[in-house]
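K.L.:
have a look at this fold, sequence not included:
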């Protein structure tokens, strides 16, 4: 996958209205830029006010971890966009711990709220409007780490595993209404947030902070946020018109399949 700068401006999403959660930095910001470049009108959100929102996107501050936050965001999207044709759930994350037994109850709940239930709630609020139009595209951003869950991140990967199971079921439920639901699972992507998490994990484990991507990834490099954004663009475009209930793993071949 190439970066946005090398892509022709196809405008294939012209006239489409997109909501992207967690779109102020990293993968989310790359998704926002890619959808804008393809012609979509985009609203994005983050938990705190920020000056890093990509140019051309509208922004609303919202905490999607709560039902009230999801309701406020859905209302803001209707007001700003007039409706949502494309919904991309990118908000997520969790901090590592020494092992699974060290993860406190409140962080298990927070991981579920942010990485799983936020998508469930926002889908429930916006999918009925897609059903009325018999058209819609939903993408849930999971993690390839689900394929090899480990104790320090078990609250995160368990929540993402639930998200993937839910996505498959929702795809089957909404398919008769012309709504496609797919998942993208990134591997190791070079973002400031990802690097900070890996450094904290290394500190807890007492090992080196950096791992050479050549040693872990068959394609020999870390992913770029644009690699994930390109997969999202494909899934929400008409080029993927016969694709629903799928999980696209974008990880440079790092994680084992099946």
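P.N.:
Looks like it arrived, so ask away. This structure is a prediction, so every number in the text was calculated from the model and none was measured. Residues are numbered from 1 along each chain as shown.
K.L.:
rest of the way, CA atoms for contacts and neighbours
P.N.:
OK.
K.L.:
residue 257: neighbour count?
P.N.:
9 (other CA atoms under 10 Å).
K.L.:
for it, give its distance to residue 247.
P.N.:
According to CA to CA, to the nearest Å, residue 257 and residue 247 sit 12 Å apart.
K.L.:
host element of the residue nearest to residue 25 when sequence neighbours are not counted?
P.N.:
Nearest non-adjacent residue to residue 25, counting by CA to CA, 6 or more residues apart in numbering: residue 52, 6.6 Å away. Under DSSP states H and E, no helix or strand contains residue 52.
K.L.:
likewise for residue 242?
P.N.:
With DSSP H and E as the test, residue 242 turns up in no helix or strand.
K.L.:
what sits against residue 144?
P.N.:
By CA atoms under 8 Å, 6 or more residues apart in numbering, the residues touching residue 144 are 185-187, 249-251, 255.
K.L.:
repeat that for 10 Å
P.N.:
157, 160-161, 184-188, 247-251, 254-257 (CA atoms under 10 Å, 6 or more residues apart in numbering).
K.L.:
can you select the buried ones from these in PyMOL?
P.N.:
If you want just the buried ones from the contacts of residue 144 in PyMOL, going by 16 or more other CA atoms under 10 Å, the selection is:
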select buried, resi 157+160+161+184+185+186+187+188+247+248+249+250+251+254+255
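K.L.:
let me see the ranges of the helices in this protein.
P.N.:
26-37, 67-81, 105-112, 118-133, 154-174, 192-205, 213-216, 225-236 (DSSP state H).
K.L.:
please identify the most buried of these.
P.N.:
Between the helices of the chain, helix 26-37 has the highest mean count of neighbours, a mean of 25, where neighbours are mean count of other CA atoms under 10 Å.
K.L.:
now do that helix: which elements does it pack against?
P.N.:
In terms of contacts (3 or more CA pairs under 10 Å, 6 or more residues apart in numbering; DSSP states H and E), helix 26-37 is packed against strand 17-21, strand 41-46, strand 86-89, helix 192-205, helix 225-236.
K.L.:
change it to 8 Å
P.N.:
strand 17-21, strand 41-46, helix 225-236 (3 or more CA pairs under 8 Å, 6 or more residues apart in numbering; DSSP states H and E).
K.L.:
now tabulate those in CSV and tack on distance to residue 143.
P.N.:
Putting those into CSV (distance: least, CA to CA, whole Å) gives the following:
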stretch, distance to residue 143
strand 17-21, 16
strand 41-46, 19
helix 225-236, 11
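K.L.:
make a markdown table from the helices of the chain and add distance to residue 88 to it.
P.N.:
Supplementary listing: the helices of the chain in a markdown table, determined by distance: least, CA to CA, whole Å:
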| stretch | distance to residue 88 |
| --- | --- |
| helix 26-37 | 9 |
| helix 67-81 | 13 |
| helix 105-112 | 18 |
| helix 118-133 | 9 |
| helix 154-174 | 12 |
| helix 192-205 | 19 |
| helix 213-216 | 28 |
| helix 225-236 | 8 |
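K.L.:
next up, a second structure to put side by side with the first:
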């Protein structure tokens, strides 16, 4: 049987997409990729950007809180009425260096709220809309740190991302038979503007941006392709997984790390 697909440049026309944390870094690249193919994209962030093209397509909310998630869910219902694609991108790490003993209960709770419970609460609020229409796509942005934690400062973050991957797999098994595909993407070191700012700080010690970049790659055990990934590359992967071209892919995890993880 011959299968034809929509043009990748216009395949999201008429689609309603939510990208959390969609105003910077990977989230911004993902949102722009969907929009460039015709989607109407709603984004969220804790801070209001100064360069919003359409304020009606942005929700200012802290998704680490139950109230913030409820605000976004209500905005989707009010502005879209339904939802086709949800990209759970929001997350982060605020644990100080110093290993396990440096992480307090508050750091653990914060990591779980940002990197796991934000997605759980959002999915719980939006899956009913997908069930009503009999289809939808959910993509969770995990991290290679779920299998490659940096013990100096990311133990809570890595544990939360491991839990996110486990949760995402469970969700796919329950809802794929009902038309909702659920996949996850695990980036490695991605060269965002925030990463560049970190390199500039490190460069004050190492002497140059290039040496700072190399020191971070070395700390990860090296990146075989010789460079970090780019946000736009993550955007392309997410756009593919959300498309009809990936209609048979669900419950899967795709690593985009330049070969950083050294094991199967």
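P.N.:
Great, that's in hand. These figures come from a predicted structure and were not determined experimentally.
K.L.:
what's the TM-score here?
P.N.:
TM-score for the superposed chains, counting by TM-score structural alignment, normalised by the length of the first structure: 0.89, backed by 248 aligned residues with a CA RMSD of 2.4 Å.
K.L.:
would you mind measuring from the closest residue to residue 108 of the second structure other than its chain neighbours to residue 73 of the second structure?
P.N.:
Using CA to CA, 6+ apart and skipping the chain neighbours, the partner closest in space to residue 108 of the second structure is residue 156 (5.4 Å). Relative to residue 73 of the second structure, residue 156 of the second structure is positioned 27 Å away (CA to CA).
K.L.:
now do residue 93 of the second structure
P.N.:
24 Å.
K.L.:
need the counterpart of residue 116 of the second structure in the first structure.
P.N.:
Residue pairing (TM-score structural alignment): residue 116 of the second structure is matched to residue 116 of the first structure.
K.L.:
angle of the longest strand belonging to the first structure against helix 225-236?
P.N.:
Longest strand of the first structure, by residue count under DSSP state E: strand 179-186. Angle, strand 179-186 of the first structure to helix 225-236, by axes from the mean of the first three to the mean of the last three CA atoms, to 10 degrees: 160 degrees.
K.L.:
what's strand 179-186 of the first structure in contact with?
P.N.:
130-131, 134-144, 164, 167-168, 170-171, 174, 228, 231-232, 235, 243-251.
K.L.:
how about a cut-off of 7 Å?
P.N.:
For strand 179-186 of the first structure, the surrounding residues in contact (CA atoms under 7 Å, 6 or more residues apart in numbering) are 134-144, 164, 167, 170-171, 228, 244-251.
K.L.:
how close does it sit to the second structure?
P.N.:
Its matched residues in the second structure lie on average 0.4 Å from strand 179-186 of the first structure after superposition (mean CA distance after the TM-score superposition for the first structure).
K.L.:
show the contacting residues for residue 173 of the second structure.
P.N.:
residue 251 are the contacts of residue 173 of the second structure under CA under 7 Å, 6+ apart.
K.L.:
which ones among the contacts of strand 179-186 of the first structure map onto strands?
P.N.:
Mapping those onto strands (DSSP E) picks out 136-141, 247-250.
K.L.:
of all those residues, which comes closest to residue 10 of the first structure?
P.N.:
residue 137 (18.5 Å; CA to CA).
K.L.:
wait, that closest one touches residue 89, no?
P.N.:
No - at 11.2 Å, residue 137 of the first structure does not count as touching residue 89 under the criterion of CA atoms under 7 Å.
K.L.:
one step back: so which of the helices and strands packed on helix 26-37 of the first structure comes closest to residue 59 of the first structure?
P.N.:
Taking these one by one with CA to CA, strand 41-46 is closest: 5.0 Å.
K.L.:
that closest one to helix 26-37, inter-axis angle?
P.N.:
Inter-element angle recorded for strand 41-46 of the first structure and helix 26-37: 170 degrees (by the same axes, to 10 degrees).
K.L.:
who's in contact with strand 41-46 of the first structure?
P.N.:
Outside strand 41-46 of the first structure, the residues touching it (CA under 7 Å, 6+ apart) are 16-24, 32, 36, 57-63, 77.
K.L.:
can you tell me how far residue 178 of the first structure is from residue 75 of the first structure?
P.N.:
23 Å.
K.L.:
wait, I meant residue 17 of the first structure
P.N.:
The spacing between residue 17 of the first structure and residue 75 of the first structure, counted by CA to CA, is 14 Å.
K.L.:
also residue 192 of the first structure?
P.N.:
The spacing between residue 192 of the first structure and residue 75 of the first structure, counted by CA to CA, is 31 Å.
K.L.:
tell me who's in contact with the residue nearest to residue 260 of the second structure when sequence neighbours are not counted.
P.N.:
Nearest in space to residue 260 of the second structure, with sequence neighbours left out and distances taken as CA to CA, 6+ apart, is residue 223 at 4.8 Å. The contact partners of residue 223 of the second structure, by CA under 7 Å, 6+ apart, come to 217, 258-260.
K.L.:
residue 223 of the second structure pairs with which position in the first structure?
P.N.:
Aligned against the first structure by TM-score structural alignment, residue 223 of the second structure finds its counterpart in residue 217.
K.L.:
count the neighbours of residue 101 of the second structure for me.
P.N.:
Neighbours of residue 101 of the second structure using other CA under 10 Å come to 8.
K.L.:
also residue 208 of the first structure?
P.N.:
By other CA under 10 Å, the residues close to residue 208 of the first structure number 11.
K.L.:
I'd say it and residue 202 touch.
P.N.:
Yes - using CA under 7 Å, residue 208 of the first structure is in contact with residue 202, at 5.9 Å.
K.L.:
run through the residues that contact the match of residue 116 of the second structure.
P.N.:
Counting by CA under 7 Å, 6+ apart, residue 116 of the first structure touches 159-160, 162-163.
K.L.:
what about 10 Å?
P.N.:
Counting by CA under 10 Å, 6+ apart, residue 116 of the first structure touches 65, 89, 91-92, 110, 140, 142, 156, 158-164, 166-167.
K.L.:
residue 82 of the second structure touches residue 130, doesn't it?
P.N.:
Yes - the pair residue 82 of the second structure and residue 130 qualifies as a contact (CA atoms under 10 Å) at a distance of 7.2 Å.
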